[in-house]
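# Mind folding the following:
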Amino acid sequence: MTADPLTPVLTKRWLSPQSWRLATYEKLEGYTALRKALSGTPEQLVQLVKDAGLRGRGGAGFPTGVKWSFMPPNEDKPHYLVINADEGEPGTCKDIPLMMADPHSLIEGCIIASYAMRVHRCFIYVRGEALHPIRRLNSAVREAYQAGYLGKNILDSGYDLDITVHAGAGAYICGEETALLDSLEGRRGQPRLKPPFPAASGLYAAPTTVNNVETIASVPYIVNGGAEWFRKMGTEKSPGPKIYSISGHVERPGQYEAPLGTTLRQLLELAGGMKDGIPLKFWTPGGSSTPLFTAEHLDVPLDFEGAAEAGSMLGTTAVQVFNETVSVPWAVMKWTKFYEHESCGKCTPCREGTYWLAQILERMVEGRGTEEDIDTLLDICDNILGRSFCALGDGATSPITSAIKYFRDEFVELCEKNRARSPELVGAS
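Predicted coordinates:
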């Protein structure tokens, strides 16, 4: 790893006084990348982002430049850029602080990305409960219009762009890009059947690109620094810096920017180590919909390849850390109840599957489970995985299957306690 984990890129303005104001942003290289981008062609910008190797920071890790290149070159239909700021994954907290502390970096990224894809209308879809970032963004958009960075003929380039900040209504499913587009059109947020993909038929059936906040906020730095500079951070296949959200049993929970490929051992050092010195038991590398890791995985490089090779996913880099005081079946039950509640109900495997998973786990945690329940859980997971409309179903199975893989004895122990209590219960009745 060539970059020092403490060299901030995405978070470099976060601690500046009134970092969310245009005046502060302009003092710290703000909107210099936009001027540079507008002097080039859209094709050059798409190629630059491809060369930099920027990958989607929302969880999927799809190459951003490739995604941009799917946008058709002709403009017979309007083109749209939609920013997915519906941050709802349990444990994830990187986009909201970014919009709070440095909203102009997102807006500048939006303008550059829109120019690269010949977009004249951009929407930022923010999670409805996040009132403070919505206000900050709206204020920053107003400042950008007043300064001539948005609207007609931006910086005398002949290029026009309007940005609309849209507040969602607090549904986790709207983090899925096609459900987000349905919600943005005023309908109930439910995933669409793909194909057609948004690049061909997205918002209002027009060509649309959906990108994550952190992905787009990285773009101005790439324009200013260049592809080679960006590739000096992170790993060969996963270049660049990343904001890791660390929560749970650590001394200093928070957002830590580090190059992709950083390990949990290094992140724990940044976060002051395990809280009260109680040893690590299990953790999630990318939010609760990614398979669990254990203390054995402390040195897994947290990039897209490293996490996958070790049997999980990088996801949103929401690192939730749990010490030895936490019951694994209890934690998994809590997450599963969340997925049951947030399932949109459109497809049967997810709607029925999450309901039954939550029922069985609740019964087991209450001490009324049997060993057959463990096999039933795995069987239900097998019937959900790969069979639901979107990734919510798949995500709901990940913590369960990985928990049983690494901590089966804890589930068995709950069942044995139940068996030991059963004769007493029979006698009592």
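
# can we go C-alpha only for contacts and neighbour counts from here?
Noted.

# all helices of the stretch 301-429 of the chain, in order?
Along the stretch 301-429 of the chain, counting by DSSP state H, counting those that start in this stretch, helices occupy 304-309, 328-342, 348-365, 371-384, 391-428.

# Show me the contact partners of the shortest one.
Meaning helix 304-309. Contact partners of helix 304-309, identified using C-alpha atoms under 8 Å, 6 or more residues apart in numbering, comprise 61, 237-238, 261, 285, 300-301, 313-314.

# Nearest to Phe338 among these?
Of all these, the one sitting nearest Phe338 is Pro285; the distance, using C-alpha to C-alpha, is 18.4 Å.

# next up, for comparison:
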Amino acid sequence: MENVKILSSRFGKIKPDSVEEYVANGGYEGLKKAITQQHLDTIEEIKKANLFGRGGAAYPTGIKWEQAYAIPGTKYIVCNADEGEPGTIKDREIMSRDPLMLIEGMTIGAYLFGSSEGFIYCRGEYGKIQKLLRSAIANAKAAGYLGDNILGTGLNFDIKVVSGAGAYVCGENTALAESIEGKTGRPRRKPPYLKNAGLNLKPTVLNNVETYACIPYIVKEGGEKFLSYGTEFSGGTKLMCLIGDVKNRGVYEVPFGTTVRELIDNCGGGMADGKKLKFVHLGGSSGSCFPESMLDTKICYNDLRKAGISLGSGVVLVVSEDQSVVEYLKAVMEFFEEESCGKCTPCREGNQRMVEILEKLTEGKGTAEDIKRLKHLAQIMRDTSFCGLGQSAPVPALTLIKHFEDEFKAYAKGKCSDANCCCKGGK
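Model (predicted):
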């Protein structure tokens, strides 16, 4: 597995909010190059890079920016730094160790779109990081890289840090926009899309922290070089959060094309305590679960899609053989039950009913009919929920039942494999 460092190249080498140290280590070269090029030429490099949105939706960034560029009017530049997906801390790494990389990426966007206002919507629990971001923004303004007449271009652009209030649903882009406006964070109907009517109903370019952080390198080095580190379908590298039953948990930058097995074995050092792997939960709580037989799938948007898997936020939760899939799923669905905003019936009621069924199963009171109901509810939620939260919340249920249906059936018969389970007299 190739050791490539694009996003993490300055981690630990500079004082995070120091513009002087950032510039001395290659910072702001992307912005300086962007102001010498035609706007569409810069966007074309981003298209060549095959940079897909790193927040989970995986929409091609170059195409998004090209579409936004064609829309007239004042545009806002907004960064989704809510990072509420359980187990995901890769955006935290960027903001706490190299925040000026994010700020530079947003500033390049502002130059292309002629934007004067930017917002970083940062998770409420990241209080120290919010303070660091504000310090980095102030230092960038003092050095002429933010504020009035940036680098003599005539661009006046400033960034404000907005604190979230702990709502998972505000990771959804339209709910995030509502929250910035001071409203209850609930998703909007689409269309219109944010690029047409986003923040304050004005055209808005909204990307994830990691997506913006890739922009300076792409502009500086060119889209083809960025693409060369990944695969034909997925350019560059990805920050992956490796957690669970592995020896070395942490955030690792790997080139696209690395397999899930290589990530676990080479970066994670393999399974902890000599345990056997049972399944992997990829992409956060709303991501797919799959067994050991699929570990050689490449981390590539195309390969994962063919396998019926989504990369999501990039978290890899490794689960060992001693974990019950039913108990695990119950914990996941309890999270979604808590975090549903309640706007639509499929998500609001569906999560509650799924938790009730899983409680029956774990208490040894479930039936085979309950498993059918569980699958049916999950499919309805996936197909009819209002926003991405409700549509993706049932994914772990559908994939765990697909790969471990026998274990669900064992619970329904009161014969689960866990000797300590309540259906065998355990507590």
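
# if we can go back for a sec, list only buried entries from the contacts of helix 304-309 of the first structure.
With burial judged by 16 or more other C-alpha atoms under 10 Å, the buried subset of these is 61, 238, 261, 285, 300-301, 313-314.

# Need the max-distance pair from those.
Gly61 and Val300, at 17.4 Å, using C-alpha to C-alpha across these.

# Tell me the mean distance between the longest strand along the second structure and the first structure once they are aligned.
When the second structure is parsed with DSSP state E, its longest strand is strand 237-244. Average distance, strand 237-244 of the second structure versus aligned residues of the first structure after superposition (mean C-alpha distance after the TM-score superposition for the first structure): 0.5 Å.

# Onto which residues of the first structure does that strand map?
Mapped onto the first structure using TM-score structural alignment, strand 237-244 of the second structure spans residues 241-248.

# just stretch 388-406 of the second structure next, same as before
Using TM-score structural alignment, stretch 388-406 of the second structure pairs with 391-409 in the first structure.

# What residues sit buried inside that stretch?
Using 16+ other C-alpha under 10 Å as the burial criterion, the residues of stretch 391-409 of the first structure that qualify are 391-404, 407.

# how about the nearest residue to the alignment partner in the second structure of Leu260 of the first structure, chain neighbours excluded?
Alignment note (TM-score structural alignment): Leu260 of the first structure maps to Phe256 of the second structure. Nearest residue to Phe256 of the second structure in three dimensions, chain neighbours excluded: Gly230, at 4.3 Å (C-alpha to C-alpha, 6 or more residues apart in numbering).

# do the same with Met71 of the first structure
Ala199 (5.7 Å).

# That neighbour -> the second structure?
With TM-score structural alignment as the criterion, Ala199 of the first structure matches Lys195.

# Can you tell me the number of residues neighbouring that match?
Neighbour count for Lys195 of the second structure, taken as other C-alpha atoms under 10 Å: 22.

# contacting residues around it?
Counting by C-alpha under 8 Å, 6+ apart, Lys195 of the second structure touches 67-68, 71, 202-205.

# mean deviation of stretch 330-340 of the first structure from the second structure?
So stretch 330-340 of the first structure averages 0.7 Å relative to the second structure (mean C-alpha distance after the TM-score superposition for the first structure).

# For that stretch, buried residues please.
For stretch 330-340 of the first structure, the neighbour count (16+ other C-alpha under 10 Å) marks 330-333, 335-340 as buried.

# okay, the residues you listed in JSON lines with distance to Glu29 of the first structure next?
Output for those, formatted as JSON lines (distance: C-alpha to C-alpha, whole Å):
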{"residue": "Trp330", "distance to Glu29 of the first structure": "48"}
{"residue": "Ala331", "distance to Glu29 of the first structure": "44"}
{"residue": "Val332", "distance to Glu29 of the first structure": "45"}
{"residue": "Met333", "distance to Glu29 of the first structure": "47"}
{"residue": "Trp335", "distance to Glu29 of the first structure": "41"}
{"residue": "Thr336", "distance to Glu29 of the first structure": "44"}
{"residue": "Lys337", "distance to Glu29 of the first structure": "45"}
{"residue": "Phe338", "distance to Glu29 of the first structure": "41"}
{"residue": "Tyr339", "distance to Glu29 of the first structure": "42"}
{"residue": "Glu340", "distance to Glu29 of the first structure": "45"}
